[in-house]
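With the sequence up front, the predicted model follows.
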Amino acid sequence: MAPPDSIARDEWQVRCDLAALYRLAALHGWDDLIFTHISARVPGPEHHFLINPYGMMFEEITASSLVKVDQAGAKVGPSEFDVNPAGFIIHSAVHEARDEAHFVMHLHTVAGVAVSARREGLLPISQHSLFPLASLSYHDYEGVALNPDEKARLVSDLGKTSLMMLRNHGLLTLGHSAADTFLKMFMLQRACEIQIAAQAGGGELIRIPSQILAGIRAQSDKVMRGSGAELAWPGLLRRLARQNPGHDA
C-alpha cells in the first residue's frame, strides 16, 4: 500500500515492518493482551519512535495506527490512542543507548518469563539455545518499569548484547531490522520452550560442551542477522498475507 501524503516513504516502510512484527507476535501466540511492546526508530534526526497504540490488540495493529512519540514518550502529532509509560521506559533506554537498535521487541511469553525466573537462566541444552547464548544478558526485576532511574541500570546490564532476559518479567531483543529482531526473539523463545519441556520431563539434562558454544559465537551473526533473518522475513510476510492481511494499511 502506498504511504499517506502526510508520511514520508522511509517512515512508512518502518511502520509497515513494525506493524508486521506486532501481528507476527500475535500469530505465534506471544502477545499478552495489550501489555507488551515493540518499538522502532523513525528515520531522521528528530529522535522520534513508533510504538503500539495502547488499547489495541497486536493482531489489530496497522502501519497507520502506530503512535509516534519523542524520547520522553510524549505523542508527536495527533492520535486517539495513548502510550503505555511503563512500556516506553524500557524501549527508550535501549534506543538511546544503542544506535543499531532500530527495532526493540519486548514480550511476556509464558516460557520466557518462566526461564527468566530460574536462577540459572537459559541453559545450553539445545541447538536453539546456543545462538541466544552468544549475545545474552540479564537484568534484575525492579517492579513495574515506571522509574526513569532504572534506565541506566538496564543499559549497563544490556552492555553490547542484543538479547536480554528481564528477570521475573520477560524477554527483549534488539536489531537493525525487523527481520533481525524477530529472528532473535524466535530463537530465544524457542530455546525457552525447549528448556521448560526438558526440565518438566525430570532427570539430568545434557549440557552442550563449552567449546561448541564458543564456536557458535563466531557463526551467530550470520545466522541471527544477515542471511538467516533476511531469508526468513519474506516468508513470514507471506504467512501474514494469508492468515492476517492488512498490517500495511
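Structure's in. What do you need? Residues are numbered from 1 along each chain as shown.

Could you use CA atoms for every contact and neighbour count after this?
Noted.

Would you map the helices across the protein?
9-27, 85-97, 110-116, 127-133, 150-158, 178-200, 210-224, 226-243 (DSSP state H).

quick one: residue 4 and residue 82, what's the gap?
Going from residue 4 to residue 82 by CA to CA, to the nearest Å gives 22 Å.

Which of the two has more residues huddled nearby?
Counted by other CA atoms under 10 Å, residue 4 and residue 82 do not tie: residue 82 has more neighbours, with 14 against 11.

wait, the more buried one sits on residue 54?
Yes - using CA atoms under 8 Å, residue 82 is in contact with residue 54, at 5.5 Å.

Use this one as the comparison:
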Amino acid sequence: MTNSIQAQVTKEEWQARVDLAACYRAVAMYGWDDLVFTHISARVPGPEHHFLINPYGMMFEEVTASSLVKIDLQGNKVMESDYDINPAGFTIHSAVHEARDDAKCVMHLHTLAGIAVSTSKRGLLPLSQQSLFALSSLSYHDYEGVALNPDEKARLVADLGETHFMILKNHGLLTCAETIADAFLYMYLLECSCQIQLKAQASGESLQQIPKDILAGIQAQAKQVTRSAGGALAWPGILRKLQRTNPGYDQ
C-alpha cells in the first residue's frame, strides 16, 4: 500500500503526507486527541485545490502517510481510498482552505483545556507569555451545533478573518498556518495558554494580567510575531521524538 500510494503522487505531496501523518501522531503523543473525532488537514502542493485529511475511524496514533484521504473542496475523494471522512471535519476545514490561501494547514482539536476556556465569557486572558502569541492573532466563533450545516462556513470564515488562532465557543480550538510545523506550534501555544489559565484560576489567588500596553504592542505586530514563532525550529525535534516513541508515520 505504502509503495503504491507513494508511486502515485508527487514528491511534494508525499512530503506533505509524511508531515501531516507526523502531526496526527504528535497530537496523540501530547494527549490532545479525542478518539477519532477531530481533524488536521493540509493543502496538497500543486494547482489543484485538493487537501489531505484523516481517515475517519483511525486513531491519531495510527495515521500514516499512505492512509490519509485526498479530497476536493466539495468533499469528494479524488484518489481511491478505503476510508471515508468525517463530514463535520470537512465543513470546518474546507471553509478555511477555500477562503484562506495562506491556510495550507488547519488544525481543529477538542482538548479539555481548550473546551473549558471556550466556555468562558471572557475567553482567553493575558496571563502568560504563551497567551500573548495567541492573543496577537485570535478570533472567536459562536457555537452553532455539530458543524454539518454548509451555511455556517461563511460565518466561520468571517469570524476567522486573517487570524491564525481561533477559539470555537463551547467546542474547541483551531489554528491555521502556511506550514504544518507552524500550525502545530500555534496549537501548542494556544493549548498551553488554556492550561495555564485554568491552573491559575484554580489556585484561587488574585491573578496578575499582563499590562495592556505590552499586549497592544504585540497585537500591533501580529503578523511578525506569529510568523516568527519558530515552527520550523521545533518540528525536526518533534519528528525525532516520534521516531523514538511511535515510528511508522512515514509509511
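Great, that's in hand. Note that this is a predicted model, so its numbers are computed, not measured.

Please state their TM-score.
After superposition, the two chains reach a TM-score of 0.96 (TM-score structural alignment, normalised by the length of the first structure), with 249 aligned residues with a CA RMSD of 1.5 Å.

so which of the helices of the first structure gets nearest residue 36 of the first structure?
helix 85-97 (6.8 Å; CA to CA).

in the superposed pair, what's the mean gap between that closest one and the second structure?
Superposed on the second structure, helix 85-97 of the first structure shows a mean distance to its aligned partners of 0.4 Å (mean CA distance after the TM-score superposition for the first structure).

Report the central residue of the second structure.
Centroid-nearest residue in the second structure: residue 107, 1.5 Å away (criterion: CA atoms, centre = their mean).

Which residue comes closest to whatever residue of the first structure lines up with that one once chain neighbours are left out?
Superposed on the first structure with TM-score structural alignment, residue 107 of the second structure falls opposite residue 105. The shortest distance from residue 105 of the first structure to any non-neighbouring residue, by CA to CA, 6 or more residues apart in numbering, is to residue 38 (4.4 Å).

got the contact list for that neighbour?
Going by CA atoms under 8 Å, 6 or more residues apart in numbering, residue 38 of the first structure touches 18, 21-22, 51-52, 91, 103-106.

can you tell me how far the residue with the largest distance to the centre of the first structure sits from residue 161 of the first structure?
In the first structure, the residue that sits farthest from the middle, by CA atoms, centre = their mean, is residue 203; the gap is 32.5 Å. Distance check for residue 203 of the first structure against residue 161 of the first structure: by CA to CA, it reads 32 Å.

what do you get for residue 82 of the first structure?
For residue 82 of the first structure, the distance to residue 161 of the first structure equals 30 Å [CA to CA].

Could you do residue 99 of the first structure as well?
13 Å.

buried set for stretch 96-103 of the first structure?
By 16 or more other CA atoms under 10 Å, the buried positions in stretch 96-103 of the first structure come out as 97-98, 101-103.

How about residues contacting that stretch?
18, 38-41, 94-95, 155, 174-178, 181.

What residue in the first structure is paired with residue 87 of the second structure?
Aligned partner of residue 87 of the second structure by TM-score structural alignment: residue 85.

likewise residue 181 of the second structure?
The alignment partner of residue 181 of the second structure in the first structure, by TM-score structural alignment, is residue 179.

need the contact list for its match.
Counting by CA under 8 Å, 6+ apart, residue 179 of the first structure has contacts 225, 229-230, 232-233.

In the second structure, what stretch matches stretch 57-73 of the first structure?
Stretch 57-73 of the first structure covers residues 59-75 of the second structure once aligned (TM-score structural alignment).
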